[in-house]
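S.K.: my questions are about this predicted structure, shown below with the sequence.
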Amino acid sequence: MILVDRDGMPPFWPNVYAMNEYRNAGKSPNTTVKVLRTLGLLRTWANALGRDVDHDLTVGQFLSVEDVESLASFLGLPAREQEEWAEQQRRPIKKSNVVRLESYRPDPKDLADVEGVVINTFEVATRIKWVAAYIEWHYARRLGSLDRHNAAAKTLKDVGQIVIERLRRLAPRVDSAHDDEVSLEGVDRATTDLIEEALRPGSSSNPFTPGFVQARNYLIWRFLSDTGARRGEVREALVSNVDYAERQFTIHISKTIPRTVPIRRVTAEAFDFFIENYWSKLPKEARRRGHLFTDKQGVQLSLKAFNRLFERVRESVAGVPTFMAPHSVRRTWNDRFSEMIDAMPPEKRPSPAQEMAMRNRLQGWVPTSLMGARYARRHIKLAADKIVEAMFADTPIPPKRTKNKSSGDNK
């Protein structure tokens, strides 16, 4: 994976940076791609201003405080507004001796037609963080090549530190505790029981067409529930990836790490039932391709089809929360994993480092990923809340005071 410009040529410095700091450091390919895309935004910003940002950072004038303020504003825009901004910068400025204030006043009709686009605060903060790290990498490399006693080195050192610090301060603040609570939210056992019953083939509450569709959708649910896999990983499942006898599922296509994970007996039985009664009757060409999850014609399901499955469940099954989606099942799996670890006897319980390593392997995160720690932190918060609630339950409620009528009559 490399970054290329509009002419299809790979810019040197962004790709060297991504290779050294991400690929060679064992970071996930998905993260590397996102970093490269963000560095592409940096280049778009500079190109719109008629500048070569890599030249500025390596041997040129570096960046100023005004530059990073403009850059941070650009990184906070949705893609459409970024394109509009870049186009405006490329337009030649028309000279005029008279400037009418009225020409700059927006038309109320135009304002009414504008649809507000809200970009995720966490995404903006991440973009700025990645760009700041790239600028700092250039800064350290360039500073290291200069004589520390040189006047140019002293100037670069002072300016570089100010500029990088200013850019980082422009990143919107993200409440990490709030982020863990919301973005990592799973569902309780009562909810998973509701969905299990609703999706079971033949259930009176099943909202899907009996036969092929019910059996397939139930199997999708079982794979997601047992493994905590991403929807894209389950979508790419081949029939050959499932070992019925050993009750194992091999996730062969992953945005991070392929892996083999166990499945429950009920899931293995649901797989066997679906294959024998429905999948084996698909067109020969569809069976040759081997995709497990298809429509009745053998065409592989899309990611949107997975989302629609949960949309239908949310609409049809009372008690299922509005945020329930394929990724909610992954979060729920992590909650159950934490509960299982806590329930183990102290002498058999793995250390925090071992727990994180096991979670990272089962969920397909790279060994150095901090995602396991985030889920563990959320579980600790939930456990602490339950302890406090138990403390409150033991607190006696004082009786309500009643008004003394006799004292009032004597007044």
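M.R.: All right, it came through fine.

S.K.: okay, CA-based contacts and neighbour counts for the rest of this
M.R.: Fine.

S.K.: how about the helices in the stretch 151-300 of the chain?
M.R.: 151-169, 176-183, 189-199, 212-227, 231-235, 265-277, 284-289 (DSSP state H, counting those that start in this stretch).

S.K.: take a look at this one as well, against the first:
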Amino acid sequence: MNGTRGPGGALAQWRLAFLGDLKESLPISVSRSAIPAGSNIILALVGHYSVQTLAELTLLLAMASIFFVISTSGQIGLQAEFARAAADGISAEFRRLLGAALITYGGISAIASLVLTLASTAASCADIGSISCSVNTALPVLSLSIPLLALIAVLTIALEAAGEAPRVARVKLAQLLWQITAVFIVVVREGGVLAIAWAYVSSDLVGLAALSALSVLTRARPSFDVRVSQLGERLLPLKVGVPIVVGQLAQRYSVYVLTAAVARFGAASTSALATAGAVVFFAQVPIVGICQMASIDVARRAQSRMPVNDIVWRRFLNMIVLTVAMAGMVLLGRDFLKFALTADKEAAHIFMAALPYVLVHYVASNCAMYALAVLRSYGDRLWPQLIMAGTMAIAFAGYLDVSDQRQFIDAYVPYVSLFLIAGSIVWIRLYYVQQRDHPRL
């Protein structure tokens, strides 16, 4: 008798598929999360040695963040395109797309780096104070990382689509180790924020060199052959990247508005918001890989004219199971988290009161992230980003009237509600696109 028949056999099959998907997506999760996680580790490390340097580093990263978003977020829109081009191996189309992406994002990031450098050199130390003066001195150095990270993002997306995700993850971990070690040496030797900026640049140089070598070794070399007949192909990185950048900027703005609203309630509420953000970020680490692998798989199958609905819903089920598991771990470890992530007792109390809404935000964010990833693989990039950004932006007008907001929960709950509404509309969009392009739902 076939051992896979019956409920027990079906469960065993699903468990094997789930573990296989998790193993496949884990390297991408590591790649996407290594650098942001490293920044959190570095901030904690610097804060342990010097509050002054921590304040300067926080301000430095905040001032440069918008330029990093513009230069490095659009590449994610190319993931499905690279997957399609590599469906049957590394093709000439794949190499041309890689070359076009390197030129496009390298140029954009170089302009962003130049603008940031000019802006930082225009200010006088006599006018901006000692902390801002140190930051202004370090900004031109940190701006060197903008084009480096832009090129790293392109190579990361391309190599993952080409099936090299495990190697890319190892490179990212090595880069992270270099970065943390370099910053540790700087702070132990009582170096300032300028030396830390150089540590960031050195780690980015190492990461770019390693990924470039991996690109050559795997024959995923870029082609820079420019022809007028291929102009549309050359403009593709810009076409698919702009909607992603717009969406990322809108999300950053929504977080900024939320932070400004919460800051009125005091430092404890601001700390509670930071704790909530940290919990959502770290709990999302394994989810990111599943979402990105779904995008890659759907694009490959669509290119090969294979059914896609089964993979969409199988990976969605896996994502939900993993989301529930991570949410359960947060609930079980809530007493540890409230003191591990904040030393302020009042902030810990506020965080615990808001924890149910934090988990709702976590689940809604994961579902929205999955829907956006699948829609990108269908070539639907602009409308989902406009839906998310538009819903949040229009509804955020309510934050201008804060007379009825008295505590943290009054600001956080509307934010979570807006995210639920925006995510639900994106899922309606996904259903519509699937019915249109793949009617066998």
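M.R.: On my side now, so go ahead. Computed from a predicted model, the values in this text were never measured in an experiment.

S.K.: and the TM-score between these chains?
M.R.: After superposition, the two chains reach a TM-score (TM-score structural alignment, normalised by the length of the first structure) of 0.24; 160 aligned residues with a C-alpha RMSD of 6.8 Å.

S.K.: now the helices of the stretch 151-300 of the first structure in TSV, with mean neighbour count and distance to Trp137 of the first structure?
M.R.: Converted to TSV, the helices of the stretch 151-300 of the first structure look like this (neighbours: other C-alpha atoms under 10 Å; distance: least, C-alpha to C-alpha, whole Å):
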stretch	mean neighbour count	distance to Trp137 of the first structure
helix 151-169	16	10
helix 176-183	13	26
helix 189-199	17	47
helix 212-227	22	39
helix 231-235	20	34
helix 265-277	17	49
helix 284-289	13	46
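
S.K.: so which of these comes closest to Asp110 of the first structure?
M.R.: helix 151-169 (32.8 Å; C-alpha to C-alpha).

S.K.: hang on, Gly232 of the first structure packs against Lys304?
M.R.: No. Taking C-alpha atoms under 8 Å as the definition, Gly232 of the first structure is not a contact partner of Lys304, at 10.3 Å.

S.K.: could you dump the helices of the stretch 151-300 of the first structure to JSON lines with distance to Arg259 of the first structure?
M.R.: JSON lines is the format used below for those (distance: least, C-alpha to C-alpha, whole Å):
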{"stretch": "helix 151-169", "distance to Arg259 of the first structure": "37"}
{"stretch": "helix 176-183", "distance to Arg259 of the first structure": "24"}
{"stretch": "helix 189-199", "distance to Arg259 of the first structure": "25"}
{"stretch": "helix 212-227", "distance to Arg259 of the first structure": "11"}
{"stretch": "helix 231-235", "distance to Arg259 of the first structure": "10"}
{"stretch": "helix 265-277", "distance to Arg259 of the first structure": "18"}
{"stretch": "helix 284-289", "distance to Arg259 of the first structure": "21"}
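
S.K.: do you know which of the ones you listed lies nearest Lys381 of the first structure?
M.R.: helix 176-183 (8.8 Å).

S.K.: quick one: the helices in the stretch 301-441 of the second structure?
M.R.: 309-332, 334-340, 345-377, 382-395, 408-437.

S.K.: out of these, nearest to Ile157 of the second structure?
M.R.: helix 345-377 (13.3 Å).

S.K.: which positions in that closest one come out as buried?
M.R.: 347-352, 354-355, 357-377 (16 or more other C-alpha atoms under 10 Å).

S.K.: the helices of the stretch 151-300 of the first structure: which one's closest to Asp335 of the first structure?
M.R.: helix 189-199 (10.3 Å).

S.K.: quickly find the element holding Val262 of the second structure.
M.R.: If you go by DSSP states H and E, Val262 of the second structure is part of helix 231-263.

S.K.: what does Ser212 of the second structure give?
M.R.: helix 193-217.

S.K.: how about that helix: buried residues?
M.R.: 193-208, 210-212, 214-215.

S.K.: roughly how far apart are Val257 of the second structure and Ser39 of the second structure?
M.R.: 22 Å (C-alpha to C-alpha, to the nearest Å).

S.K.: got it, and Leu258 of the second structure?
M.R.: From Leu258 of the second structure to Ser39 of the second structure the distance is 22 Å (C-alpha to C-alpha).

S.K.: and Val193 of the second structure, by the same measure?
M.R.: 14 Å.

S.K.: in space, what's closest to Leu102 of the second structure - neighbours in sequence excluded?
M.R.: Among residues not flanking Leu102 of the second structure along the chain, Leu151 sits closest, at 6.1 Å (C-alpha to C-alpha, 6 or more residues apart in numbering).

S.K.: check contacts around the one you found.
M.R.: The neighbours of Leu151 of the second structure, taking C-alpha atoms under 8 Å, 6 or more residues apart in numbering as the test, are Leu102, Tyr105, Gly106, Leu208.
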